Structure formats: C-alpha cells, structure tokens
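# Just need the structure, nothing else, for what follows:
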Amino acid sequence: MTSAVEANCDGLVGPTHSYVGLSPGNLASTRNAGEVSNPRGAALEGLAKMRRLYDLGMPQFVLPPHERPAVGFLKQIGFSGDDAATLEAAWRTAPALAAAACSASPMWAANAATVTPSADAADGRVHFTPANLLTNLHRSLEGPQTSRALRRLFRDELRFAVHDPLPAQPHFADEGAANHVRLCADHGEAGVNLFVWGREAWERWDGQFPARQTREAFEAIQRRHGAARAVFPRQARAAIEGGAFHNDVVCVGSRACLFFHERAFEDRGLMEREVRAAAEGLFEPALVEVSEADLPMADLVASYLFNSQLLTVPGEDRLVLLAPAETRDNPRAHAVAESLATSNGPIGRVEYVDVRQSMRNGGGPACLRLRVVLTDVELEATNPAQRFTPGLHTILADWVQRRYRDRLAPADLADPDLLTESREALDELSQILDLGGDFYPFQRAS
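Purely as a prediction, here's the structure:
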C-alpha cells in the first residue's frame, strides 16, 4: 500500500470580502446582502482554522486570493481609461457588473477544482480540473487565475496535471469539488469517486434556484482524469430548492464514511447500490444518514452541519468532524452532531470552529478548502512556501493586520483607494508565497 495523506488547500480570504448578495440559491448570501463585512476578521478566522488543522497533524496549504477588483474583466466589457477611471465608470453606470468584479468568492476553494488522486488516475498523476463556475457571473471570472494558482502550488508536471477548465458552456457547468466525494479504505488506496450532479445538459430546468452542476461536466472530468470507479448520483431537487446549492451543504465523506442528509440524493437507494458495487473488494462503505425528522432542511441550511470537514487525525482511530460554530448554536444540529460520538460509528468526535464571516455568505469550513490526496513524494513536490507552518501563520496574520480593512460596506467597493490597497497587499503576498512577480494580472500589466 502506498502511504498517502489528505492535504487541505485553504483559500485565503481576500481584501474585498463583502456582503453584496451575488449568489441566487445561497440563502445566507441573499439574507445578509448589504451588511457590513470585516475582511480582516474573515482572513484571520480562516488562518485560525488552518492553524487548527496543522496542530491536529494535517498537511495544510494556502491558496492566494485573486486580484479584485477584476479591472481586466471590466475593460473586456467596454469600460475604459486608467484602472481607477474604469472602476468608477463601472460603478456609476453598471453597479451589478462592478460588484461582480469585486467579489472575494475565490476564498471558497472547494469550488476551485475537481481532484483525482494518483491512486485513482489512469496515468498515476494527481489531476486537477479548475471549475468554470459559469452559473454565476462573479464566480465565472475565477477559472484562469485558479489554474495559475494550482500550477504554482503543484509545479511538477511529472506528478501533477492541472488541466484547463471545461468549455464555458451551460452544458458543462462545473462547480468543482463541492459536488465530489471520494471514499476509500485508506487515502493511498484505490477509491470510489462520487460525482454528484443537479441537472443534465439538455434537461429543461424550471427550479426556483439554479442546478449548478451538470452530469455531462462530471463525465468529461472523469474521462479527462481517467478516474476509476466513478458513480454519478443525482442531487435531490428538494435539496437544491431548500438552499443546498452544492452537494457539500447536505453531504460530506472521507475514508469509508459517507455522512449525508435524507434529502441529499434524488434516489438514495440507487446511490447506495452503486457505491457498494463500486467499492466491492476494496472496502465496506459506512453510510451515516440523518433524517429530515431529526434535522429539517431549514435547520440543516442554517447550521451547515454537513459543510464540515471530516478529518483523519493521526493517532485517532475514528474520524473527527470539524463543524462550524453555527452547528453548535443550533439545538437540532448540535444534538445530531453530538450523537455521532456515542453511536460507535465511524465519526468519533466533533470540534467546532468559528468562520462566521464566511458563513454569512454561505461558506462553512468545507467551502474554504480543497482536499488533495498526496503521497509522501507528491507532498514533497509542492511549493514549500505555500505549506502552512506556525511561522507562515505569524507572517500572514501580520500581513492581514497591516493590509486589510476591518469594516467594508458594499458601497466601499467603489473606493479607488481599495483598488490600490488590494494590489499592494497582493504584491507583498506573492513574495511571501513565492508565487513569482508575474502571478497577478496587475503585475503582468505593469
């Protein structure tokens, strides 16, 4: 058996973290639109979560924020002048487009890409397909820079394959690992890949909220990666209508454990049969289901119980669930979470983490990370400057304290000083993380 670990690549919250309400179907994003955010607090919360995982013995990496405001996008759609003038004109005449150009949504790295570890890939490399995220305008801007970021972290082409995003067409709408679950006996062994989709490409979708992931997108990724033992369960329409815009709002899995809500899958029985058939001879799946009676959808979405991280912690024989503080604060969700440890199942205990700034935009602990299974050799082939350590934590916390605002109203996104502040911050960050002097678009334009 090849030794491997599940590393977490967390998105660092950007300086323009705000509550503008850009994401239909994300109930928290809609509910908090117009409120004042705290970018500094959000970034420090994210760093504290990374530190907790490091302290638990988990390999942890930092993914950099994207350049925002995305002035290049505004120039592509006809705004002109110097960068400050371009931003001013966009806010004056097309504020919805300007707001999209300022979104800090790349912080939710679960949407960065779909990942196939070398144990499952046909060519023995780790494969990444950055998500095109075309359902929402503000997120559709991310693909090219995400590709660049992944290629800086996973530079060795003999061990890693970072593909381009799928074609930017509705037929191939792709939201990344937020809709993907991998089950296995051990991270280094062959696994079963669940590619969860919301609609088919030619299907007439008439739901209140968009079904963001197509089956055809995941089928293309499975072919591209050569991912073995793939199953394609459908996300329940009731889940999407209830505010589960990604599968990771209603389901999380790690090792042999699939922890999910009763309404996660359109055909729960079919999902189980297909998973068990794919896992036959490899491992026995442990399916842990929570009923609607125990946790109604409204409490599920409010608490984000399933948008937790399931962790294989060194020295512990059962999984650890790292849940948001909102799970602890919701009586129904808290009761379900605490019952896991006493059930003698695969989840041994629960920890809670404060990521409230992210949660107010609908992103829990699982949204903030991209999971990548790496062998010891692959781990050593990554960019060492992006690997989280206590020393890097100190450097980044100081950087955030100096560079980020602690109060940002949506109207403040039009401030030309924020453009300058953000670029100065990101220029320094590119040096801290050894990303190169050409990593960001503004660096290449200068």
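# okay, CA-based contacts and neighbour counts for the rest of this
Noted.
# What ranges does the stretch 101-250 of the chain have for its strands?
Using DSSP state E, counting those that start in this stretch, the strands of the stretch 101-250 of the chain run over residues 113-116, 126-130, 160-162, 180-184, 191-195, 230-231.
# Excluding sequence neighbours, find me the nearest residue to Pro59.
Of all residues not flanking Pro59 in the chain, Ala7 sits nearest, at 4.8 Å (C-alpha to C-alpha, 6 or more residues apart in numbering).
# Please apply the same query to Ala337.
Ala337's closest residue in space is Val350 (C-alpha to C-alpha, 6+ apart), at 6.8 Å.
# residues near the one you found, how many?
As a burial measure, Val350 scores 20 neighbours (other C-alpha atoms under 10 Å).
# any idea how far it is from Gln309?
Distance, Val350 to Gln309, by C-alpha to C-alpha, to the nearest Å: 10 Å.
# what's the overlap in contacts for the two?
Both Val350 and Gln309 are in contact with Val320, Leu321, Leu322, Ala323, where contact means C-alpha atoms under 8 Å, 6 or more residues apart in numbering.
# before we move on, back to that, any idea whether the residue nearest to Pro59 is helix, strand or coil?
strand (DSSP: H, G, I helix; E, B strand; the rest coil).
# That one reaches Gly57, doesn't it?
No: contact criterion C-alpha atoms under 8 Å: Ala7 and Gly57 do not qualify, at 10.2 Å.
# does Leu310 really touch Arg318, like I thought?
No: look at Leu310 against Arg318 with C-alpha under 8 Å: they stay out of range, at 10.0 Å.
# Could you also give me the structure for this next sequence, so I can compare it with the first?
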Amino acid sequence: MTHAQEVNFDGLVGPTHNYGGLSYGNVASMTNSGRASSPKKAALQGIRKMRALMAMGIPQAVLPPHERPHGPTLRALGFTGTIGQMTEAAAKSSYPLIANMMSASAMWTANAATVSPSADTADGRAHFTPANLGANFHRSIEAEQSERTLRTIFADEHHFMVHDPLPYGGRMGDEGAANHGRLCPRHGDAGVELFVYGASAFDSKAKELKFPARQALEVSEAVARRHGLDAVRTVYARQNPAAIEAGAFHNDVVSVANGPALFFHEQAFAEADRMFDDIRRGADFDPVFVKVPADEVPLEDAIKSYLFNSQLVTLSSGTMALILPEDARENAATYAYVQALINEGGPIRETHYFDLRESMSNGGGPACLRLRVTLTEAERKAVRGRVFLDEALADALESWASDHYRDELYPADLADPLLAEESLTALDRLTTILDLGSIYDFQRA
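Coordinates of the predicted model:
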C-alpha cells in the first residue's frame, strides 16, 4: 500500500454567477431561471465550506473560475472590439447567447474531468481526461480551459498525464467525474473504478427520454482505455432511465462512492445486481453497498434535497461522514433517513450541513463543487501553483471575492460591459494569488 490522500479540488464560483436556466434536465437550474443571483455570497459560501472541511482534516485545494464572458467564442461568432463592446453587441443580438457566454457553470468541477489515481493506472501516473461536456453549448466551451488549467497545475509528466478532451458530436458526451466513482479499501490502494452511463452513443433504437442521457458508454470506455485501467477492476453500469427522467442529469445526483462504500438510491441503476457482482469480482476487499429505499426517500426528494450530490468523505479519524446542504436537513424524508442511517451504526457515522444555496440554486450540491484527486506525498509535492488551501489562502480568497464580486446580479446585468471588465480584472488578480501564470486567453492575447 502507498500512503495517499484524497484532495478535494473545489471550484471557485465565478464573478458572473447567474441563473440563466441553461441546463435542460437540471431541475434546479430550470426552476430558478431568471432570478437575481449573488455572486459574492455564492463564492463566500463555497470558501467557508472549504475552510470548514480543512478544519476537519480533509485536504482542500482550489480550481479557478473560467474566463467569462468567453472572448474567444465571441470572436469566433463574428463579434469584434473590446470585451465590453463584444458583450454589448452579443446581448443586442441575442440574450440567450450572452447568457451562454456569461455562464459560471465551470464552478461544478465534478464535471471538469475524470481522474484515475496512480494506484489504478498501468503507468503508475495519475491520469486526467477533461470532459468535453458536449450536451450543452455553454458547457462545451469549458473543455479547452479545463485542459489548460489542469496541464498548468499537474504539469509534471513524471507523476501526471493530462489528456486532451475526447472528440464529441451526436451523443458522444463526456460529463466527467459526475458519472464516475471509485471504491477502494484506502485511498492509496488499487481500487475498482465505476463508470456510469446513460446510453450507448450509437443505439439508434434507444428510447427517447424526456431529458437527455448525457454520458455515453463509449466515452466511459475510452476514458478507461486512455487511463490504462485494469479491465477486471473497471465496471460499467447503466443509469436507470427513471432517474434521468426524474431530473438526475448526472449519476452523482443518485449515488456517491468513498473508500469501500457505495451510497446509492434504490432507483439509481438499471441493473444493480449485475453491477454489485462486477464490483465484487474486481475488488480484493469487501465493498459495502448502502441502498436508500425508495419508500423511505422517494426519488423526487433525493433529487430535490441533493442527498447523494453531497460529499462522502473519510475524516482524519477514519470516520466516514456526509457533507450535506441545508436542503437535505429541510427535506423531511431525507432528514429522517439520514438520522436513522447515522444511528444504525453503519459505515457512515457523521453528518455536517452547510448553506450553499446560492450555488445550489443553479443545479448542484456540495459534490459538484469539487474534483476528487488522490495524491501520494510525492505527487502532492509535484503540484504547481499555490492551490492547496490553508488559512492564509482562505483569507486571501475571501478578500478577493469581497473586493471584486457583485452583491446582486440580475439577468439584464449580463449585457453590462462593466461586468465583463470587472470579471476579467478579478480573474487576472486571482492568477497572481494562486501563482498560476497566464492561464486565460485574455492574458495570453
């Protein structure tokens, strides 16, 4: 066994955080479309959560927001001039267009990439495949920046391999770690990697769902091949179409894995028994399956409360804990189930609740805000930039967000050229704080 720790690389909420309602199939995003947002509150809530988890002994790191408005895409669409001028022109041309250009959805870093730790890969390096996010236009423009940011932070090729995003078109969508889980006895041990897909990209006879299945089987298989995973320790499971129809647009809305445990809703998977057998076949440890019955927590309540889109973590004491949003405490069915779960003495022994409403109203819980990266001590030393959270960095980030972010942002404000300039000024300052150099297109122009 190699000693390793799982580090939560949390995405910082961007200065253009707004409720554009751009994600079809994401119930929270669709429901809150058009509301006023508070970018400052959203960013500070996320930083407070990181600080609290750090105090629990859970290693934290940060990933920066993406450049918004996205200048390269605006120019590719024929707009010219300064970033402010392009923003005004794009808004006059089409409000939905500027809403896409201003989307801060890159804060959901669970969608940034799929990560396989060095304990699982053939070449003994940690592998990253940035997600192509082909299901939505506003997210598809994230892939290039995600790749560049990951290549900057994980630049040491002796320890890390950052791949190009997979090609996409049709149904070849890759939604990243939100459809990936890993079971292992300890983080530094070889584990079983679980890839959950909605459908085959090439199944012409597949039933059309109310909401689209965003992750393709062929994409999951390609990521596993790239990462050099052991076929016996790699499991593919189809998401239950009923879960997708109910609004579980990513599998992490209905299941989450940590250590040897898989915590999941009864209606999460299409063929759960086969999946359990495949996991047991690949594991040299005893996996633990914690099923939440539908008659105790209906699927609608699980999705609404983000019970499974919570973080399932192992504390420094070795205790497993759920990091939950306040929504899970306020939902009667979810709260009653969680209390019973803790009292029954299973693998999950603690709960911690956080107010993340500002970001969650755009469609994702605590789990969406971070990318899980397992690192050995040598790999941790090879990480570049000032990205590991400590009290000084947390203070600096809170001051930065307080100085640069707006208290309120209305849909009409997305057309404001001053907002565009404020956003790039904030990101330019952030790269100095994080010592990442010129990672944005506007810095490299």
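# TM between them?
Comparing the two superposed chains by TM-score structural alignment, normalised by the length of the second structure, the resulting TM-score equals 0.98, with 441 aligned residues with a C-alpha RMSD of 1.0 Å.
# Which one's more surrounded, Ala7 and Gly57 of the first structure?
Legend: neighbour count by other C-alpha under 10 Å for Ala7 of the first structure and Gly57, higher for Ala7 (21 against 13).
# ok, that one to Cys257 of the first structure distance?
With C-alpha to C-alpha as the criterion, Ala7 of the first structure and Cys257 of the first structure are 18 Å apart.
# So what's the residue count around Pro314 of the first structure?
Pro314 of the first structure: 11 neighbours (other C-alpha under 10 Å).
# how about it, what's its partner in the second structure?
Applying TM-score structural alignment, one finds that Pro314 of the first structure aligns to Ser316 in the second structure.
# Apart from its chain neighbours, what residue comes closest to that match?
Per C-alpha to C-alpha, 6+ apart, closest to Ser316 of the second structure is Gly57, 5.3 Å.
# List the contacts of the residue nearest the centre of the first structure.
Centroid-nearest residue in the first structure, with C-alpha atoms, centre = their mean: Ala110, separated by 1.5 Å. Ala110 of the first structure makes contacts with Gly176, Ala177, Ala178, Ala366, Cys367, Leu368, Arg369, Leu370, Arg371, as judged by C-alpha under 8 Å, 6+ apart.
# mind running it again at 6 Å?
Taking C-alpha atoms under 6 Å, 6 or more residues apart in numbering, we find Ala110 of the first structure in contact with Ala177, Ala178, Cys367, Arg369, Leu370.
# Could you do His250 of the second structure as well?
His250 of the second structure makes contacts with Ala178, as judged by C-alpha under 6 Å, 6+ apart.
# what does it align to in the first structure?
Under the alignment (TM-score structural alignment), His250 of the second structure maps onto His246 of the first structure.
# ok, now how distant is that match from Lys75 of the first structure?
Distance, His246 of the first structure to Lys75 of the first structure, by C-alpha to C-alpha: 31 Å.
# And for Asp82 of the first structure?
For Asp82 of the first structure, the distance to Lys75 of the first structure - C-alpha to C-alpha - is 10 Å.
# Ok, Ala178 of the first structure next?
Separation of Ala178 of the first structure from Lys75 of the first structure (C-alpha to C-alpha): 31 Å.
# Please identify which of the two sits among more neighbours.
Legend: neighbour count by other C-alpha under 10 Å for Ala178 of the first structure and Lys75, higher for Ala178 (29 against 16).
# shouldn't the more buried one be in contact with Asp248?
Yes: under the criterion of C-alpha atoms under 6 Å, Ala178 of the first structure makes contact with Asp248 at 5.3 Å.
# Give me the outermost residue of the first structure relative to its centroid.
Largest centroid distance in the first structure under C-alpha atoms, centre = their mean is Gly81 at 34.6 Å.
# how deep is the closest residue to Leu133 of the second structure other than its chain neighbours tucked in, by neighbour count?
Leaving aside its sequence neighbours, Leu133 of the second structure sits nearest to Ser140 (C-alpha to C-alpha, 6+ apart; 4.8 Å). Ser140 of the second structure: 17 surrounding residues under other C-alpha under 10 Å.
# do Val5 of the first structure as well
For Val5 of the first structure, using other C-alpha under 10 Å, the count is 18.
# wait, what's in contact with it?
By C-alpha under 6 Å, 6+ apart, the contact set of Val5 of the first structure is His187, Val373, Leu374.
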